[in-house]
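Trainee: I'd like to go over a predicted model; first the sequence, then the structure.
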Amino acid sequence: MKLHSILTGAALALGLAASGAMAQDKTKVGFIYVGPVGDFGWSYEHNEGRLAVEEAFGDSVETVFQESVPEGADAERVMTQMALSGADLIFSTSFGYMDPTLNVAAKFPDVKFEHATGFKRADNVSTYSARFYEGRAVIGHIAGKMTETNTVGYIASFPIPEVIRGINSAYIHAKKVNPDVEFKVVWVYTWFDPAKEADAANALIEQGADVIMQHTDSTAPMTIAEEKGIVAFGQASDMKNFGPTAQLTAIIDDWAPYYVSRVKAVMDGTWESTDTWDGIEPGMVAFAEMSDKIPADVRAEAEQMIEDIKSGAYHPFSGPLNKQDGSAWLAEGETADDGTLAGMNFYVEGLEGEIPQ
């Protein structure tokens, strides 16, 4: 009986040791999101990328996530906890997580970090983003062709380069095909607040906007567009379910291939700190199905622009272009360099209003 107990205990100990070794063999990957995974926009698509990682690696990976994490001290606390709990790789998926990511990475040099849309790197911190401005050039073209009031409403989150680039790109391409078009921009100072976003959409419609664009994460603007009988573009994800007749198309952020490749790099020991900025051609920026409301000729033009951006035949920021104050920016034949785009802090000529400081 005593011998049996000893053998049983030994077997149990071996079993626990084996299961512990198996747990250690798993690559643990953490994700922090600025909004809820059910926003059906930005955070939803990042979470789709997390699920793709699970599907790609099965039992070899363990993923954890925290949603609705405010930018700032809370983000630092969440990432610290993930690192302490054994995360090998952490994706921080919002611009305002930039400094918290660097702070936590300095304390955990053996943990790899990936920060979305930022520009600060370290030996164990990579940055990645999508060239959303390529997608906004396409929807700007469609908006310019389809507005009947010549007023496009734009709901903007924060006055950071990523958002300013998008406004400029959409406006440039709307203006090219409709010299009378005007953009009205409302800054809501949030990534995800359905009530604020709905209020902004209603305010823009009251000012005559019959096309709504957004650089915020909830489906509220699309829902308002559907209710008011106007048209809109989905942001970060296909929002057609919330605006079956309103959505003309949507810019879709497809993070899955990037997430899978970066997790694989950690697994095989090839991960290095890099800066990735991909667009339509690699597939990081994609489009939802185009609505039948878009006239055939406009759809053909939009599809041609997509192909030209893919091939490199066209750059959305091509001269001649001036800054808002009328000063020269790009001459005929010139295109904007990535450095200028990455730090963009000005409107192009024709846009009204000031960028908040």
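Mentor: Received the coordinates, thanks.
Trainee: use CA for all of it now, contacts and neighbours both
Mentor: OK.
Trainee: run a quick neighbour tally on E289.
Mentor: 13 (other CA atoms under 10 Å).
Trainee: contacts only, for the spatially closest residue to it that is not a sequence neighbour.
Mentor: The shortest distance from E289 to any non-neighbouring residue, by CA to CA, 6 or more residues apart in numbering, is to T249 (5.9 Å). Counting by CA atoms under 8 Å, 6 or more residues apart in numbering, T249 makes contact with 139, 232-234, 238, 287-291.
Trainee: F91 versus T249, what's the distance?
Mentor: Distance of T249 to F91, given as CA to CA, to the nearest Å: 28 Å.
Trainee: for R131, same thing?
Mentor: Counting by CA to CA, the gap from R131 to F91 is 18 Å.
Trainee: do A220 as well
Mentor: With distances taken as CA to CA, A220 is found 27 Å from F91.
Trainee: same check on P257?
Mentor: 14 Å.
Trainee: who has more neighbours out of these two?
Mentor: F91 (25 against 15).
Trainee: part of a strand, is that one?
Mentor: Yes - F91: assigned to a strand according to DSSP: H, G, I helix; E, B strand; the rest coil.
Trainee: wait, it sits on V111?
Mentor: No - the pair F91 and V111 fails to qualify as a contact (CA atoms under 8 Å) at a distance of 11.0 Å.
Trainee: how about the strands in the stretch 251-357 of the chain?
Mentor: For the stretch 251-357 of the chain, applying DSSP state E, counting those that start in this stretch gives strands covering 275-278, 285-287, 321-322, 328-330.
Trainee: let me know which of those is tucked in deepest.
Mentor: Sort the strands of the stretch 251-357 of the chain by mean neighbour count, taking mean count of other CA atoms under 10 Å, and strand 285-287 sits at the top with a mean of 22.
Trainee: so how far is that one from its chain's centroid?
Mentor: Between the centre of strand 285-287 and the centre of its chain there are 11 Å (CA atoms, centre = their mean, to the nearest Å).
Trainee: outside of it, which residues touch it?
Mentor: By CA under 8 Å, 6+ apart, the residues outside strand 285-287 that reach it are 130-132, 134-135, 249-254, 278-280.
Trainee: out of these, which end up buried?
Mentor: 130-132, 134-135, 249-254, 278-280 (16 or more other CA atoms under 10 Å).
Trainee: before we go on, here's another structure to hold up against the first:
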Amino acid sequence: MKAPTLISLGLSAALALSSPLHAAEDPLKVGFVYVSPIGDAGWTYMHDRARKIVDKEFGDRVETTYVESVSEGSDSQRVIRNLSANGHDLIFTTSFGYMNPTLRVARQFPNVRYEHATGYKTAENVGNYQARAYQGRYLAGMAAGAMTETDTIGYVAGFPIPEVLRGINAFTLGVREVNPDASVSVSWINSWHDPAKERESAASLIRQDADVLTMHADSPAVVQAAQDEGVYGIGYNSNMKSYGPDAHLTSVMMHWEPIYQEKIQAVLNDSWEPESIWYGLSEGVVKMAPMHSDIPEAVVERINTHRDALINGDREVFQGPINNQDGEEIVAKGDALKDQQLLEINWYVEGIEGKLPN
């Protein structure tokens, strides 16, 4: 099997506007576009880990390539177009801001299949996929709520899009499930990957009495800051314990390989459809890292009970009663938010300090 290839960002002088259908005797060419460096932790690291798993699993039937550190916007459109023009049969675009660039390129290459992560738009040859990370966020919030002594928890966040707001709200619901007096303060950095900003925001939250930190960003900088400052930290995307062995309470981990296995197999079987899928704890896409030994056993048991209930469908994260930040009831007792409502969240739950950015 060929080693994975890092695709050049340059375009050839003459680009065809469509690609031929995949020939069964040739390996399926699968491309991945990453928003940040692969590194050894975080969002892109876990996508690339999944790429390596499927590359090994499918053997000579599949050839994978990737481009890392691709900015959202026009740069991503150029990279996606380049992959399409260079014979790729299936392309995964792995950041929210790649949604419209993916759709624009897809119209030019009708024989290429595209899968976009965390978006909500589809087309004849474009599907999308998401992880129900908010399920893990809720469980991590329970750990944070149990371990805070100041009743102030800090959250470093990338951009105020529904995916991030779902996570913040779910985390806060988990916090207040075990500690109704605790609150969550959010610091927005307007970036997916900026370790310096992430660390600066973490330090600012600690100065505001936060003694547990978490984040929706790509590097382990927040967990490192927690370790250095003697507070607790909760990782995201990958297990970040090595970056804060004393601080690390747990991590919400994204294992994308079940989705990549399913989508690649569907193209090989000629059964691929441009659908929207949303997998979580029950499908093994969302997992929790081991809990810190400081967390009381009774709290861990309670977290595990809630985890099992989410997996079995016996409860939902966003089940009523839920109030918004102003104390108005958003979800009544006995009701739960439906997926479409989760995709459109633009409000904070009760217990979050500060105003939502416009």
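Mentor: It's in. This structure is a prediction, so every number in the text was calculated from the model and none was measured.
Trainee: now the TM-score, please.
Mentor: With the length set by TM-score structural alignment, normalised by the length of the first structure, the two chains reach a TM-score of 0.92; 337 aligned residues with a CA RMSD of 1.4 Å.
Trainee: in helices only, show me the buried ones among the contacts of strand 285-287 of the first structure.
Mentor: Among those, the ones falling in helices (DSSP state H) are 132, 134-135.
Trainee: trace the residue nearest to E289 of the first structure over to the second structure, please.
Mentor: In the second structure, the residue matched to T249 of the first structure (TM-score structural alignment) is T250.
Trainee: how close does its match get to A332 of the second structure?
Mentor: From T250 of the second structure to A332 of the second structure the distance is 31 Å (CA to CA).
Trainee: follow-up on the earlier one: dump the ones in helices among the buried ones among the contacts of strand 285-287 of the first structure to a markdown table, plus distance to P356 of the first structure.
Mentor: Shown next, in a markdown table, are these (distance: CA to CA, whole Å):
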| residue | distance to P356 of the first structure |
| --- | --- |
| F132 | 21 |
| E134 | 24 |
| G135 | 24 |
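Trainee: what residues sit buried inside stretch 182-196 of the second structure?
Mentor: 182-189, 192-195.
Trainee: read off where that stretch ends up in the first structure.
Mentor: So stretch 182-196 of the second structure sits over residues 181-195 in the first structure, by TM-score structural alignment.
Trainee: check which helix or strand the closest residue to L83 of the second structure other than its chain neighbours maps to.
Mentor: Excluding its sequence neighbours, the residue lying closest to L83 of the second structure (CA to CA, 6+ apart) is G31, at 6.8 Å. Using DSSP states H and E, G31 of the second structure sits in strand 28-33.
Trainee: with the first structure overlaid, how far apart is that strand on average?
Mentor: Its matched residues in the first structure lie on average 0.3 Å from strand 28-33 of the second structure after superposition (mean CA distance after the TM-score superposition for the first structure).
Trainee: which strands and helices sit next to that strand?
Mentor: Here strand 28-33 of the second structure touches strand 62-67, helix 74-85, strand 90-93, going by 3 or more CA pairs under 8 Å, 6 or more residues apart in numbering; DSSP states H and E.
Trainee: so for whatever helix or strand comes next after that strand, what gets flagged as buried?
Mentor: For strand 28-33 of the second structure, the succeeding helix or strand toward the C-terminus, using DSSP H and E, is helix 43-58. Within helix 43-58 of the second structure, the residues that count as buried by 16+ other CA under 10 Å are 43-51, 53-55, 58.
Trainee: now those in a markdown table, with distance to G351 of the second structure?
Mentor: Listed next are the buried residues of helix 43-58 of the second structure as a markdown table, based on distance: CA to CA, whole Å:
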| residue | distance to G351 of the second structure |
| --- | --- |
| W43 | 27 |
| T44 | 31 |
| Y45 | 32 |
| M46 | 31 |
| H47 | 32 |
| D48 | 35 |
| R49 | 35 |
| A50 | 35 |
| R51 | 38 |
| I53 | 40 |
| V54 | 41 |
| D55 | 44 |
| F58 | 47 |
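Trainee: from the residues you listed, pick the one nearest S84 of the second structure.
Mentor: Minimum distance to S84 of the second structure across the buried residues of helix 43-58 of the second structure is 17.9 Å, recorded for R51 (CA to CA).
Trainee: show me which helix runs longest in the first structure.
Mentor: Counting by DSSP H, the longest helix found in the first structure is helix 2-25.
Trainee: contacting residues around that helix?
Mentor: Contacts of helix 2-25 of the first structure (CA under 8 Å, 6+ apart): S60.
Trainee: that one to strand 61-66, inter-axis angle?
Mentor: Per axes from the mean of the first three to the mean of the last three CA atoms, to 10 degrees, the angle that helix 2-25 of the first structure makes with strand 61-66 is 70 degrees.
Trainee: what comes up buried for helix 2-25 of the first structure?
Mentor: Buried-residue list, helix 2-25 of the first structure, by 16+ other CA under 10 Å: empty.
Trainee: for the stretch 51-200 of the second structure, just list every one of the helices.
Mentor: 74-85, 99-108, 133-147, 162-178, 195-207 (DSSP state H, counting those that start in this stretch).
Trainee: ugh, wrong one, I meant the stretch 201-350 of the second structure
Mentor: 221-229, 257-268, 297-312, 339-343.
Trainee: other SSEs contacting the third one?
Mentor: Of the remaining helices and strands, those touching helix 297-312 of the second structure by 3+ CA pairs under 8 Å, 6+ apart are helix 133-147.
Trainee: and what of the last one?
Mentor: For helix 339-343 of the second structure, the elements it packs on are helix 162-178, judged by 3+ CA pairs under 8 Å, 6+ apart.
Trainee: off-centre distance for the helix it packs on?
Mentor: On CA atoms, centre = their mean, the centre of helix 162-178 of the second structure falls 14 Å from the chain's centre.
Trainee: that older thread, for the buried residues of helix 43-58 of the second structure, which one is nearest R78 of the second structure?
Mentor: Relative to R78 of the second structure, the closest of these is T44; by CA to CA it sits at 19.4 Å.
Trainee: pretty sure that closest one is touching V35, no?
Mentor: Yes - T44 of the second structure is within contact range of V35, at 7.1 Å (criterion: CA under 8 Å).
Trainee: hang on, the earlier thing: most tightly packed of the helices of the stretch 201-350 of the second structure?
Mentor: Buried most deeply of the helices of the stretch 201-350 of the second structure, by mean count of other CA under 10 Å, is helix 221-229, with a mean of 24.
Trainee: could you check the angle helix 195-207 makes with that one?
Mentor: Using the same axes, to 10 degrees, the inter-axis angle of helix 221-229 of the second structure relative to helix 195-207 is 50 degrees.
Trainee: for helix 221-229 of the second structure, give me the average deviation versus the first structure.
Mentor: Mean for helix 221-229 of the second structure is 0.8 Å (mean CA distance after the TM-score superposition for the first structure).
Trainee: can you list contacts of that helix?
Mentor: By CA under 8 Å, 6+ apart, helix 221-229 of the second structure touches 156, 195-196, 198-199, 202-203, 212-215, 232-235, 240, 243-248.
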